[in-house]
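Undergrad: have a look at this prediction, sequence included:
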Amino acid sequence: MISEAQFQKELQLIISNAIREDVGDGDHSSLACIPASAQGKAKLLVKDDGIIAGVAFAKMIFNYVDPSLQIEVFIEDGTPVKYGDVVFHVSGSSQAILKAERLVLNSMQRMSAIATKTKKYVQLLEGTNTKILDTRKTTPGFRACEKWSVKIGGGENHRFALYDMVMLKDNHNDFAGGITLAIAKTKAYLKEKNLDLKIIVEARNLEEVKEIIASEGVYRILLDNLDYETTKKAVALIGDKCLTESSGNINENTIRNYAECGVNYISSGALTHSVYNMDLSLKAI
């Protein structure tokens, strides 16, 4: 995974680019009718039920827009919330609050939705030894926040991007001339480049599982779109040779069944690509 320093850099890039996109050469609505000296206060109001996420990110946004803004937090990230809850107050320059408002709301609404869905999946896995993983199926330019939201909801992060882990999927294996060749070429490449990256390899059937096992040095086998019985057989074949991960057709109705097959991880793109934003608003007080 990426380092904390890299992660923080990604967050700052998200903020700077979003402000550039939203504000441009100025928030002329505020500049036109609100004096630069005007001071105000607003509250972050919850209008939905779920898990709140993005509080710490909102503080980063406000600080970027105007470091003199004061934020008083009442509900921290990862806390269950209900309609009518007030998450924080922000006070200071009225122009600055309005300048940051839309980015704060857009971010927190989506982050809270992801955290809420992740928490539901985590609860469905309770009593098993299986952990839920996110994927790279994220909103372009907003990945760091979405993966942060998965962690807030109690899930685990998969690789952050293409550069921090090797994942040989079906197309890689087919283009490389087969699984065994793909793994061998990958090991040689990592050695040549002096890279210490974990290798995950996708298997579409039990024969491919056996082929992957025959090549040492694989960190995890991705059991893709296998039914329950085949998944159980694959887990038994793999044993403690490497970790296991199920993916494909994972939803609220199937996740528990796959966990009970004995896999270490279940990955689901739905955590980040199929959510409905939590209803939040920033109201002057």
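TA: Thanks, I have the structure now.
Undergrad: from now on I want contacts and neighbour counts done on CA atoms only, so please keep to that.
TA: Noted.
Undergrad: quick one: end-to-end distance for stretch 202-219.
TA: 11 Å (Cα to Cα, to the nearest Å).
Undergrad: quick one: buried residues of that stretch?
TA: 202-203, 205-206, 208-209, 212-213, 217-219 (16 or more other Cα atoms under 10 Å).
Undergrad: and here is the other one:
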Amino acid sequence: MLTRQIIDRVVRNALDEDAPWGDVTSELFIPAEATASARLIAREPGVFSGGEVLQRVMHAVDERIRVSSLLGDGKPFEAGQTIAQVEGPARGILRGERVALNLVQRMSGIATLTAQYVALTTGTRARIVDTRKTTPGLRALERHAVVCGGGRNHRHSLSDAVMAKDNHLAVLTARGLSVTEAIRHVRSRLGHTTHVEVEVDRMDQIEPVLAGGVDTIMLDNFTVEQLRDGVALVAGRAIVEASGNVNLDTVAGIAATGVDVISVGALTHSVRSLDIGLDVEIAPALPEELGAENLGPEDLGADR
């Protein structure tokens, strides 16, 4: 879940990285009293994510900055559309600009890509879910973006559920246990609320894994035909997850096999940040701020 505390921690770290001793350029070029208005504008169509992140970045650099006309997370937008309006002290807006854009562009890219996957599975039972292949430190933001695009979240961390892959089972079976016995051994040590998922990469592993009492079985790198056969063999005895070889060209066929879940690492590990810009207009400084006390109106321009 994306909380304000998580957002603020990410924002603090990002701002400290980007301006550890302040924004030297803005402090030299922009008068302290100057104000600005800016529009967050989409350069291409997509699905928005990161509204609260944008607000918290601007609030962190200067509490006087206001964000308005903000498009809701999960809402689609077109190229050229204004997503938000930002107003306040110019130095603050310029200092927060890059951090805000970096985060919002990435989150909106994830939401947009997720929406494409979800659209391709419409009419099937399959849910599109993310994986742990996220950017270190940004997992909560990226997973929120997946939800904005209509997807679902897998386990958040290694602490949330049991998910045994081939290496885990290899260690246990090396001690003389069968796969079924290994899973039962693990289940005997768990509370009743802990979800258990096990990965298989061959058809002949399905029955022994089901006999161990799993909640979800992951069919890893199965062909479409094998997935269809695997779903039939499981026959509702566990949730069926498909993983591996999932992309925009293959996802519709995978969803049509009847699987319940399709996990897609590409949602977060291979996504392209969306092209979103912040167009800033800085209000002209007063003449004395520029050392031009004696300039007349004709020197300052008619629309000063």
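TA: Sure, I can see it. In this text, all values refer to a predicted model and were calculated from it rather than measured experimentally.
Undergrad: may I have the TM-score of the superposed chains?
TA: Once superposed, chain against chain, the TM-score is 0.92 (TM-score structural alignment, normalised by the length of structure 1); 277 aligned residues with a Cα RMSD of 1.7 Å.
Undergrad: before we move on, back to that, of the buried residues of stretch 202-219 of structure 1, which is the nearest to Tyr64 of structure 1?
TA: Tyr219 (39.8 Å; Cα to Cα).
Undergrad: what do we get in structure 2 for that closest one?
TA: Using TM-score structural alignment as the criterion, Tyr219 of structure 1 maps onto Asp215 of structure 2.
Undergrad: my read is that its match contacts Ile239, right?
TA: Yes - here Asp215 of structure 2 lies in contact with Ile239, judged by Cα atoms under 8 Å, at a distance of 6.3 Å.
Undergrad: ok so, going back, how close does the match of Tyr219 of structure 1 sit to Glu181 of structure 2?
TA: From Asp215 of structure 2 across to Glu181 of structure 2, the span is 16 Å (Cα to Cα).
Undergrad: ok, average deviation of the one helix or strand Glu225 of structure 2 maps to from structure 1?
TA: Per DSSP states H and E, Glu225 of structure 2 falls inside helix 224-234. Taken over the aligned residues, the distance from helix 224-234 of structure 2 to structure 1 averages 1.5 Å (mean Cα distance after the TM-score superposition for structure 1).
Undergrad: tell me the residues of structure 1 aligned with that helix.
TA: Going by TM-score structural alignment: helix 224-234 of structure 2 matches residues 228-238.
Undergrad: so what touches that stretch?
TA: Under the criterion Cα atoms under 8 Å, 6 or more residues apart in numbering, residues 205-206, 209-210, 213, 223, 244, 246, 257-258, 261-263 lie in contact with stretch 228-238 of structure 1.
Undergrad: try 7 Å
TA: Stretch 228-238 of structure 1 is contacted from outside by 206, 209, 213, 258, 261-263, using Cα atoms under 7 Å, 6 or more residues apart in numbering.
Undergrad: which two of these have the greatest separation?
TA: Farthest apart among the contacts of stretch 228-238 of structure 1 by Cα to Cα are Ile213 and Tyr258. That separation is 20.8 Å.
Undergrad: quick revisit: just the contacts of stretch 228-238 of structure 1 now: which is nearest Lys82 of structure 1?
TA: Ranked by distance to Lys82 of structure 1 (Cα to Cα), the contacts of stretch 228-238 of structure 1 are led by Tyr258 at 31.2 Å.
Undergrad: which non-adjacent residue is nearest the closest one?
TA: Nearest non-adjacent residue to Tyr258 of structure 1, counting by Cα to Cα, 6 or more residues apart in numbering: Tyr228, 6.3 Å away.
Undergrad: and Leu69 of structure 1, what's its match in structure 2?
TA: By TM-score structural alignment, Leu69 of structure 1 lines up with Ile65.
Undergrad: which residues of the stretch 1-150 of structure 1 fall in strands?
TA: Under the criterion DSSP state E, counting those that start in this stretch, the stretch 1-150 of structure 1 contains strands at 39-46, 50-51, 70-73, 80-81, 86-93, 131-133.
Undergrad: tell me how many other residues surround Trp21 of structure 2.
TA: Trp21 of structure 2: 8 surrounding residues under other Cα atoms under 10 Å.
Undergrad: tell me which element Leu278 of structure 2 falls in.
TA: Under the criterion of DSSP H and E, Leu278 of structure 2 resides in strand 276-282.
Undergrad: now that strand against strand 82-89, angle please.
TA: Between strand 276-282 of structure 2 and strand 82-89, the angle comes out at 40 degrees (axes from the mean of the first three to the mean of the last three Cα atoms, to 10 degrees).
Undergrad: got the contact list for the following helix or strand past strand 276-282 of structure 2?
TA: Note on strand 276-282 of structure 2: by DSSP H and E, the next helix or strand toward the C-terminus is helix 297-300. Outside helix 297-300 of structure 2, no residue is within contact range by Cα under 7 Å, 6+ apart.
Undergrad: okay, helix 297-300 of structure 2 sits on what stretch of structure 1?
TA: Using TM-score structural alignment, none of the residues of structure 1 align to helix 297-300 of structure 2.
Undergrad: widest-spaced pair of the buried residues of stretch 202-219 of structure 1?
TA: Across those, the longest distance by Cα to Cα is 19.8 Å; it joins Asn205 and Gly217.
Undergrad: for structure 2, what's the longest helix?
TA: Secondary structure assigned by DSSP state H gives helix 90-120 as the longest helix of structure 2.
Undergrad: point out the other helices and strands that it packs with.
TA: In terms of contacts (3 or more Cα pairs under 7 Å, 6 or more residues apart in numbering; DSSP states H and E), helix 90-120 of structure 2 is packed against strand 46-47, helix 51-61, helix 139-148, helix 266-269.
Undergrad: which strands or helices does the third one pack on?
TA: Read that as helix 139-148 of structure 2. Helix 139-148 of structure 2 packs on helix 90-120, going by 3+ Cα pairs under 7 Å, 6+ apart.
Undergrad: structure 1: matching residues for the helix it packs on?
TA: Residue span in structure 1 matched to helix 90-120 of structure 2, by TM-score structural alignment: 94-124.
Undergrad: and the matching stretch, how far out from the chain middle?
TA: 12 Å (Cα atoms, centre = their mean, to the nearest Å).
Undergrad: buried ones in it?
TA: Neighbour-count burial for stretch 94-124 of structure 1, with 16+ other Cα under 10 Å as criterion, is recorded at 94-122, 124.
Undergrad: mean deviation (superposed) between it and structure 2, please.
TA: Stretch 94-124 of structure 1 sits 0.8 Å off on average (mean Cα distance after the TM-score superposition for structure 1).
Undergrad: list the buried ones in the strand holding Leu278 of structure 2?
TA: The neighbour-count check on strand 276-282 of structure 2 (16+ other Cα under 10 Å) flags 276-278, 280, 282 as buried.
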